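In: fold the stuff below for me.
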Amino acid sequence: MTDVPEVLRYNAFAADPTGGNPAGVVLDAADLSDERMLQIAAEVGYSETAFVTSRRDDAGTPRYHVRFWSPAAEVPFCGHATVATAVALAERGGVGEMLFETGGGEVALRSASDDEGTVTVSFTSVEPEVRDLDEGVLARLLGLLGLEPSDLDPRFPPKEAFAGNWHPILVIRDRELFDQFRFSPAPVAALMREQGWHGTVTVLHAADESDVDARNLFPVGRITEDPATGSAAASTGAFLREHGVVDRTIRIHQGAHVRRPSLLTVTIPPRGGIVVSGRAVRLS
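Out: Down below sits the predicted model:
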């Protein structure tokens, strides 16, 4: 293999032709160094690029080791790049079950295609965790976003949730404030690095428990706001389950604030991993 691998480009979770979140995919990355993967991710310029570094079969189920890099650093897990990679593999090897070994843990996936050949992927996250958000850290985060504790939805107290990456999750009760809040990327990125938040800061508005609007702030990855975030969708499912939303399938609407509308479907079982579903299409 040469040091100039083929980089596939896919768009994941698009709600319409103008939306979604693009990801790079390198299917043959076994010989790439960390430095080269970071360089490629920076050259691609998307929020994440996925690198498949090995494959083996366990009882007939393909198992891949996959690493994810933003233009700035390695990320333990990336949901939209996971969907993009699974679609790329399914287009070449057929749909079905597969397993990804990631820095955030093992992720089970199932792909299926419709009559037109469009592939949909559902992945089941690692076992989620939810923990309290330190009051001092919460106060700092709210201050950086120009928010007050009274702006938060009392139905859903802030938490940190993990389903591959740790995400602080805030729910704003007023839709207008959710749409209008602004922030300075550099200090938010500094707080994220300090707290080990390698994913996004997840800010939600929940008019009901079936349709949730999301803004995912990602300045630590040199992306001010991410248009579609699979890992945050899984963590949001864990967060909602912690607050009593169980045995439900919800729709997460994201990306409108960066003019890339996206839709992620999240199924919340009573226990175990959270299931996130979506499509990805090849970019020319």
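
In: from now on I want contacts and neighbour counts done on CA atoms only, so please keep to that.
Out: OK.

In: ok, which stretches of the stretch 151-284 of the chain are helices?
Out: Ranges of helices within the stretch 151-284 of the chain are 175-180, 185-195, 230-242, based on DSSP state H, counting those that start in this stretch.

In: what's the shortest one packed up against?
Out: For helix 175-180, the helices and strands in contact under the criterion 3 or more C-alpha pairs under 8 Å, 6 or more residues apart in numbering; DSSP states H and E are strand 201-205.

In: what residues does the strand it packs on touch?
Out: Here strand 201-205 makes contact (C-alpha atoms under 8 Å, 6 or more residues apart in numbering) with 167-175, 178, 212-218, 232.

In: need the helices of the stretch 151-284 of the chain in JSON lines with mean neighbour count and distance to residue 7, can you?
Out: Converted to JSON lines, the helices of the stretch 151-284 of the chain look like this (neighbours: other C-alpha atoms under 10 Å; distance: least, C-alpha to C-alpha, whole Å):
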{"stretch": "helix 175-180", "mean neighbour count": "13", "distance to residue 7": "35"}
{"stretch": "helix 185-195", "mean neighbour count": "15", "distance to residue 7": "28"}
{"stretch": "helix 230-242", "mean neighbour count": "27", "distance to residue 7": "21"}
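
In: Serialize the ones you listed to JSON lines and add fields for distance to residue 12.
Out: Listed next are the helices of the stretch 151-284 of the chain as JSON lines, based on distance: least, C-alpha to C-alpha, whole Å:
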{"stretch": "helix 175-180", "distance to residue 12": "23"}
{"stretch": "helix 185-195", "distance to residue 12": "24"}
{"stretch": "helix 230-242", "distance to residue 12": "9"}
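
In: so which of those is nearest residue 135?
Out: Counting by C-alpha to C-alpha, residue 135 lies closest to helix 185-195 out of these; the figure is 13.1 Å.

In: which other helices and strands does that closest one contact?
Out: On a contact count with 3+ C-alpha pairs under 8 Å, 6+ apart, helix 185-195 meets helix 135-144.

In: one more, please, to line up against the first structure:
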Amino acid sequence: MSQNPGADVLRYTAFSADPEGGNPAGVVLDASGLDDAAMLAVAAELGYSESAFLTGRDEPGGEGAQAARAYTVRYFSPKAEVPFCGHATVAAALALAERDGPGDLVFRTRAGTVPVTVVREGAELRATLTSVAPHVLDVTPGDLAEALAALDWPAADLDPALPPRIAFAGARHLVLAAATRERLADLDYDFARLEALMHRLDLTTLQLVWRAAPTVFHVRDPFPVGGVVEDPATGAAAAALGACLRAGGLVPDASVLTLHQGEDMGRPGTLTVELRAGDDRVRVSGTGTRIEG
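Out: Take a look at the predicted model:
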């Protein structure tokens, strides 16, 4: 990067094996020499929704062999630091796996400790992150009305079977369900108005969803607080959606969900969300690949 000659910046896409699909992220495997301003400058210059910076690594011997695979990770959008980012976590894990081999990792993030496992499936690598403990909150009528106004969505276009909620699994997301695929596809929102609401509610994205089948969803994620109109594939929001659906009794406690995202942007990707009975944490997995050039 021209502004940061000391930063070795890799580019990966997450949740697709095609470099033209999924969600691209910058990855700096050794960001120990970068301060906050430098990391923000790298993220802004890349222009991706988020980038991951590995700022520290546990020394071997502290906690057994696993300690050598534990990293402190920070995430920056082009405008600000965010506490957690799922697709950049997948991207960073894949970059480490290509350098050091597949296996178990631990990412220490501002949101908490996130275990990640990378396995090889044929010619592809697949990363699975385990979220921090999630929680789900109600949305006030006033905040819901403001969100719908910013989106220019009539309330009648919502799916009454999936009530609006704010869900957290590392970052906060407002989950809104569209009644039709056509409603989800027609996304043209008031950037400044939605950004102001999201700052007030401490939201990272809106998770807009349409349920195509009991365990299959199409999703989109406006991300104005990060300086990006839309996020192509959003692992943190996928985890939040899984927690939201389980909390509402809308899926079984043990479920595997498939999320399709990015199709309306020309960057299709697939996220797999796993819920396990007796374990409140949510697992999100996907493939990825390095973007050359």
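
In: before we move on, back to that, so which of the helices of the stretch 151-284 of the first structure gets nearest residue 120 of the first structure?
Out: helix 230-242 (13.8 Å).

In: do I have it right that residue 124 of the second structure meets residue 118?
Out: No: using C-alpha atoms under 8 Å, residue 124 of the second structure is not in contact with residue 118; the gap is 10.3 Å.

In: more neighbours: those two, which one.
Out: Neighbours were counted for residue 124 of the second structure and for residue 118 using other C-alpha atoms under 10 Å; residue 118 has more, 24 against 12.

In: which element is the more buried one on?
Out: Here residue 118 of the second structure sits within strand 112-121, counting by DSSP states H and E.

In: that strand vs the first structure, average offset?
Out: Average distance, strand 112-121 of the second structure versus aligned residues of the first structure after superposition (mean C-alpha distance after the TM-score superposition for the first structure): 1.0 Å.

In: find me the equivalent region of that strand in the first structure.
Out: Counting by TM-score structural alignment, strand 112-121 of the second structure falls onto residues 105-114 of the first structure.

In: and the matching stretch, which residues are buried?
Out: If you call a residue buried by 16 or more other C-alpha atoms under 10 Å, then stretch 105-114 of the first structure has these buried ones: 106-113.

In: Throw these into JSON lines and include distance to residue 67 of the first structure, thanks.
Out: Shown next, in JSON lines, are these (distance: C-alpha to C-alpha, whole Å):
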{"residue": "106", "distance to residue 67 of the first structure": "12"}
{"residue": "107", "distance to residue 67 of the first structure": "12"}
{"residue": "108", "distance to residue 67 of the first structure": "15"}
{"residue": "109", "distance to residue 67 of the first structure": "16"}
{"residue": "110", "distance to residue 67 of the first structure": "19"}
{"residue": "111", "distance to residue 67 of the first structure": "20"}
{"residue": "112", "distance to residue 67 of the first structure": "23"}
{"residue": "113", "distance to residue 67 of the first structure": "25"}
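
In: just give me the closest of those to residue 88 of the first structure.
Out: Closest approach to residue 88 of the first structure among these (C-alpha to C-alpha): residue 111, at 10.6 Å.

In: and the closest one, how far is that from residue 164 of the first structure?
Out: Plainly put, residue 111 of the first structure is 20 Å away from residue 164 of the first structure if you go by C-alpha to C-alpha, to the nearest Å.

In: what residue of the first structure matches up with residue 180 of the second structure?
Out: In the first structure, the residue matched to residue 180 of the second structure (TM-score structural alignment) is residue 174.

In: neighbours of that match, how many?
Out: Applying other C-alpha under 10 Å, we find 14 residues neighbouring residue 174 of the first structure.

In: contacting residues for it?
Out: Applying C-alpha under 8 Å, 6+ apart, the residues near residue 174 of the first structure are 151, 205.

In: in the first structure, what stretch matches the longest helix anywhere in the second structure?
Out: Longest helix of the second structure, by residue count under DSSP state H: helix 86-100. Per TM-score structural alignment, the counterpart of helix 86-100 of the second structure in the first structure is residues 79-93.

In: how far apart are the matching stretch and its match in the second structure?
Out: On superposition with the second structure, the mean distance recorded for stretch 79-93 of the first structure (mean C-alpha distance after the TM-score superposition for the first structure) is 0.7 Å.

In: may I see the buried residues of that stretch?
Out: For stretch 79-93 of the first structure, a neighbour-count test (16+ other C-alpha under 10 Å) marks 79-90 as buried.

In: now the residues you listed as CSV including distance to residue 256 of the first structure?
Out: Converted to CSV, the buried residues of stretch 79-93 of the first structure look like this (distance: C-alpha to C-alpha, whole Å):
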residue, distance to residue 256 of the first structure
79, 19
80, 17
81, 20
82, 22
83, 20
84, 21
85, 24
86, 25
87, 24
88, 26
89, 29
90, 29
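
In: now, among those residues, which is nearest to residue 236 of the first structure?
Out: residue 79 (12.5 Å).

In: so what's that closest one closest to, chain neighbours aside?
Out: Spatial nearest neighbour of residue 79 of the first structure, excluding adjacent residues (C-alpha to C-alpha, 6 or more residues apart in numbering): residue 230 at 3.6 Å.

In: ditto for residue 70 of the first structure
Out: Nearest to residue 70 of the first structure is residue 48, by C-alpha to C-alpha, 6+ apart, at 4.3 Å.

In: identify the residues contacting the equivalent of the one you found over in the second structure.
Out: Aligning on TM-score structural alignment places residue 48 of the first structure opposite residue 50 in the second structure. Residue 50 of the second structure sits next to 25-26, 43, 75-78, 85, 88 when contact means C-alpha under 8 Å, 6+ apart.

In: relative to residue 87 of the second structure, how far out is residue 50 of the second structure?
Out: Using C-alpha to C-alpha, residue 50 of the second structure is found at 8 Å from residue 87 of the second structure.

In: need the overlap of contacts for the two.
Out: Common neighbours of residue 50 of the second structure and residue 87 (C-alpha under 8 Å, 6+ apart) are residue 25.

In: number of residues surrounding the closest residue to residue 76 of the first structure other than its chain neighbours?
Out: Among residues not flanking residue 76 of the first structure along the chain, residue 103 sits closest, at 4.2 Å (C-alpha to C-alpha, 6+ apart). The tally of other residues near residue 103 of the first structure (other C-alpha under 10 Å) stands at 17.
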